[in-house]
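Peer 1: 3D model of this:
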Amino acid sequence: MGHDHAAHARGGTSDRRWLLAALAVIVVFMVAEVVAGLLAHSLALVADAGHMLTDAAALGLAVVASRIAERPARGAFTYGFTRVDALSGQANGITLLLLAVWFVVEGVRRLFDPSPVQGGVVVVVAAIGAVINVLATWLAGRADRSGLNVRGVLAHLVSDIWAFGATLVSGVVVLATGWLRADAVATFVVAALMAWTGLGLVRAAGRVFLEAAPRDTDPAGVAASLVATAGVAEVHDLHVWMIGTTETAVSAHVLVDPEFDCHAVSARLRSVLAEQWSIGHVTLQADHVDAAGHNAAECADAHGEIHVAPAPLP
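Peer 2: Here you go, the predicted model:
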């Protein structure tokens, strides 16, 4: 199966430009929000800025991971560097979870000892922040969203839009009623969004590291489609796993009916996996089977696409 490395490189460069544009927007506003939050004595604004820091980190990691993932497989890294995508996603998720814990602790303290909050500043900054995050989400969304990097970035940015909404509401409540604890309540909402997003990223990365099948790929369904192929007597030792967030691999031992050519059957099976399941990284061991259902002969492949079982000992 061919692969257009030049096209992939062009796509990666374009993605990085969109991500860098979103990063610039986020960083500029994040600095402004920290200053505004300190001046307004608003923990909710500082919490939002902390969330935006994780957005900036996610964007930065996505850019770096995108560049590293383009490196070809070499040396000890026979699968290449596709799992860098999952590594950065996991790092982003853990960071979000840790920040969520910290903001909950600070929010509890503010519930018992509320600080004076300038509601007008909170409202203005939150409204601008929501617009900025919509712009950053649009920019990042122009990149390829198939990888965990960009999906993680978008999850960050979308949750930030909701967080700014909660902060905006708290500012309005402070202005209208003078109830200062609304700032702490908004902080809890931001922390909950951070925890939800972070947990999702950690779980998604964990599926890659544990070599689970993709959520949209049912191993039982894969086995059924292979067994339904003409000439296949049995399929066992089937493994379906994610090499990275965008690439799936399959390996299996296939027993072929004696009247069929096992190389031709293997070729059909690879076509089935590519067309029905979009899986191109396939390793098959194909053996003929006798009338009793036992291995009768091993198939050899001069091109090495079928892995041959060793001959039985005398």
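Peer 1: From now on I want contacts and neighbour counts done on CA atoms only, so please keep to that.
Peer 2: OK.
Peer 1: so after the longest strand seen in the chain, what's the next helix or strand?
Peer 2: In the chain, taking DSSP state E as the definition, the longest strand is strand 232-244. Reading on from strand 232-244 to the C-terminus, the next helix or strand found by DSSP states H and E is strand 247-256.
Peer 1: packing partners for that next one?
Peer 2: With contacts taken as 3 or more Cα pairs under 8 Å, 6 or more residues apart in numbering; DSSP states H and E, strand 247-256 sits against strand 232-244, strand 281-289.
Peer 1: So what's the gap between the longest one and the chain middle?
Peer 2: Looking back up the chat, that one is strand 232-244. On the basis of Cα atoms, centre = their mean, to the nearest Å, strand 232-244 is displaced by 23 Å from the centre of the chain it belongs to.
Peer 1: any idea of the angle that strand forms with strand 247-256?
Peer 2: Interaxial angle of strand 232-244 relative to strand 247-256 (axes from the mean of the first three to the mean of the last three Cα atoms, to 10 degrees): 170 degrees.
Peer 1: likewise the shortest one?
Peer 2: For strand 281-289 against strand 247-256, the angle by the same axes, to 10 degrees is 10 degrees.
Peer 1: Just the buried residues of strand 281-289, please?
Peer 2: Within strand 281-289, the residues that count as buried by 16 or more other Cα atoms under 10 Å are 282, 283, 284, 285, 286, 287, 288, 289.
Peer 1: right, and the second one touches residue 254 too?
Peer 2: Pointing back at residue 283 there. No - taking Cα atoms under 8 Å as the contact criterion, residue 283 and residue 254 are not neighbours in contact, 10.5 Å apart.
Peer 1: Now do the contacts for residue 200.
Peer 2: The neighbourhood of residue 200, defined by Cα atoms under 8 Å, 6 or more residues apart in numbering, consists of residue 93.
Peer 1: And it, how close does it get to residue 61?
Peer 2: The span separating residue 200 from residue 61 equals 17 Å under the rule Cα to Cα, to the nearest Å.
Peer 1: One more sequence to fold, the one below, so I can look at both together:
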Amino acid sequence: MHSHSLEPWTHGHVFLGDRHDRHARRTWAVVALTAATMVAEILGGTWFGSMALVADGWHMSTHAAALGIAALAYHFARRHADDPRFSFGTGKFGDLAAFASAIILGLIALLIGAESLDRLLHPVAIGFGPAIPIAVVGLAVNLASVWLLHDDHNAEDGGHTHGGHAHGGHSHGSHAHAGHGGHDTNFRAAYIHVLADALTSVLAIAALLGGRYLGLAWLDPAMGLVGTAVILAWSWSLLRTAGLVLLDARPSAAATREIRERLETGGDRISDLHLWQVGPGHRAAVIALVSDDPQPPAHYKARLAGMRGLSHVTVEVQPCQGHAAVA
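Peer 2: Predicted coordinates:
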């Protein structure tokens, strides 16, 4: 029995996004900015006796917590990227964090809505003079955070496949690094949090100005309800996107069609196809083929070369003479 090194046939399972470290740095920067503002507002509000300032500080604390979850997800994903316990790497840590953030965002929206509805039914006196500068400062912080987290988070997936090795009827390996872009759900979640905070600040400023100069005190709770509706819609969209990734839903009908078009030629037919996302810009596929004239798995993997975002492919080929004629 000969001893062979498996090193040329093995590959890593690091499926982190191309901008993972950049996104992590920016998220930590926003966490620090949000936390500093939160502490300043709570301490300042307590010192000057401003409940509005204290309330806004505690409101920012919920966003700081959600942003902290996003930042920690980047940290743990990088730290455990080579941990063999994670069969397909840690690329979906961010989606798990985004799912949690979406729930927090939805709860924040519901709390704002409940408070706004209560204020609409039971109006209270509003100190428009002190409240407007507070809202403006909050908006400035939020806009700085939005700028830090603004990115091409709708970029298309990148990547290409490489040929693998074959043994028997299987081929493993086809490992590729998704080259350019890739949808980072975790970064999008952080972005939506600061965007939601900026939206509430804009609505608050509009309502306070309307209340002070036009006497429309009802605008304040009404704007709160508008913000609730918008933020809930964003939360649901984020929850759905992250949830589908966590449940290994097929990420793209177009990609599934392209795989079939590339492989189902002549007497070759796909009998089973699994396609799922394993990280930002990275997809994995397990494909079973039946063929009149079976070729080595590497032959079929070569047909998939150049498909964007296809980073890990396993192919199984079974001979089945005359199946195409029967079909």
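Peer 1: mind putting the buried residues of strand 281-289 of structure 1 in a markdown table, distance to residue 65 of structure 1 included?
Peer 2: Listed next are the buried residues of strand 281-289 of structure 1 as a markdown table, based on distance: Cα to Cα, whole Å:
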| residue | distance to residue 65 of structure 1 |
| --- | --- |
| 282 | 25 |
| 283 | 27 |
| 284 | 31 |
| 285 | 34 |
| 286 | 37 |
| 287 | 41 |
| 288 | 44 |
| 289 | 46 |
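Peer 1: Of those, which is the nearest to residue 109 of structure 1?
Peer 2: residue 282 (55.5 Å; Cα to Cα).
Peer 1: Walking through the stretch 1-150 of structure 2, point out its helices one by one.
Peer 2: 20-48, 51-79, 93-121, 128-149 (DSSP state H, counting those that start in this stretch).
Peer 1: which non-adjacent residue is nearest residue 324 of structure 2?
Peer 2: In this structure, residue 324 of structure 2 finds its nearest non-sequential neighbour in residue 267, 5.6 Å apart by Cα to Cα, 6 or more residues apart in numbering.
Peer 1: just the helices in the stretch 201-327 of structure 2 please.
Peer 2: Using DSSP H, counting those that start in this stretch, the helices of the stretch 201-327 of structure 2 run over 219-246, 253-263, 297-303, 323-326.
Peer 1: Present these as TSV; the columns should include distance to residue 12 of structure 2.
Peer 2: Converted to TSV, those look like this (distance: least, Cα to Cα, whole Å):
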stretch	distance to residue 12 of structure 2
helix 219-246	21
helix 253-263	23
helix 297-303	18
helix 323-326	37
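Peer 1: Could you point out which of the ones you listed sits nearest residue 276 of structure 2?
Peer 2: Each of those was checked against residue 276 of structure 2 via Cα to Cα, and the shortest separation belongs to helix 219-246, namely 7.6 Å.
Peer 1: Distance of the most centrally placed residue in structure 2 relative to residue 267 of structure 2?
Peer 2: Most central residue of structure 2, judged by C-alpha distance to the mean C-alpha position with Cα atoms, centre = their mean, is residue 185 at 0.8 Å. Counting by Cα to Cα, the gap from residue 185 of structure 2 to residue 267 of structure 2 is 40 Å.
Peer 1: ok, now residue 27 of structure 2?
Peer 2: Taking Cα to Cα as the criterion, residue 27 of structure 2 is separated from residue 267 of structure 2 by 51 Å.
Peer 1: In terms of neighbours, single out the busier of these two.
Peer 2: Higher neighbour count among residue 27 of structure 2 and residue 267: residue 27, with 26 against 17, using other Cα atoms under 10 Å.
Peer 1: How far off centre is stretch 289-306 of structure 2?
Peer 2: Stretch 289-306 of structure 2 has its C-alpha centroid displaced from the chain centroid by 33 Å (Cα atoms, centre = their mean).
Peer 1: That one: which residues count as buried?
Peer 2: Under the neighbour-count criterion of 16+ other Cα under 10 Å, stretch 289-306 of structure 2 has 289-292, 294, 296-302, 304-305 buried.
Peer 1: Nearest to residue 172 of structure 2, out of the helices of the stretch 201-327 of structure 2?
Peer 2: Smallest distance to residue 172 of structure 2 across those (Cα to Cα): 8.7 Å, for helix 297-303.
Peer 1: Which neighbouring elements make contact with that closest one?
Peer 2: In this structure, helix 297-303 of structure 2 packs against strand 165-167, strand 170-172, helix 253-263, strand 310-319, with contacts taken as 3+ Cα pairs under 8 Å, 6+ apart.
Peer 1: tell me the most buried of these?
Peer 2: strand 310-319 (a mean of 23; mean count of other Cα atoms under 10 Å).
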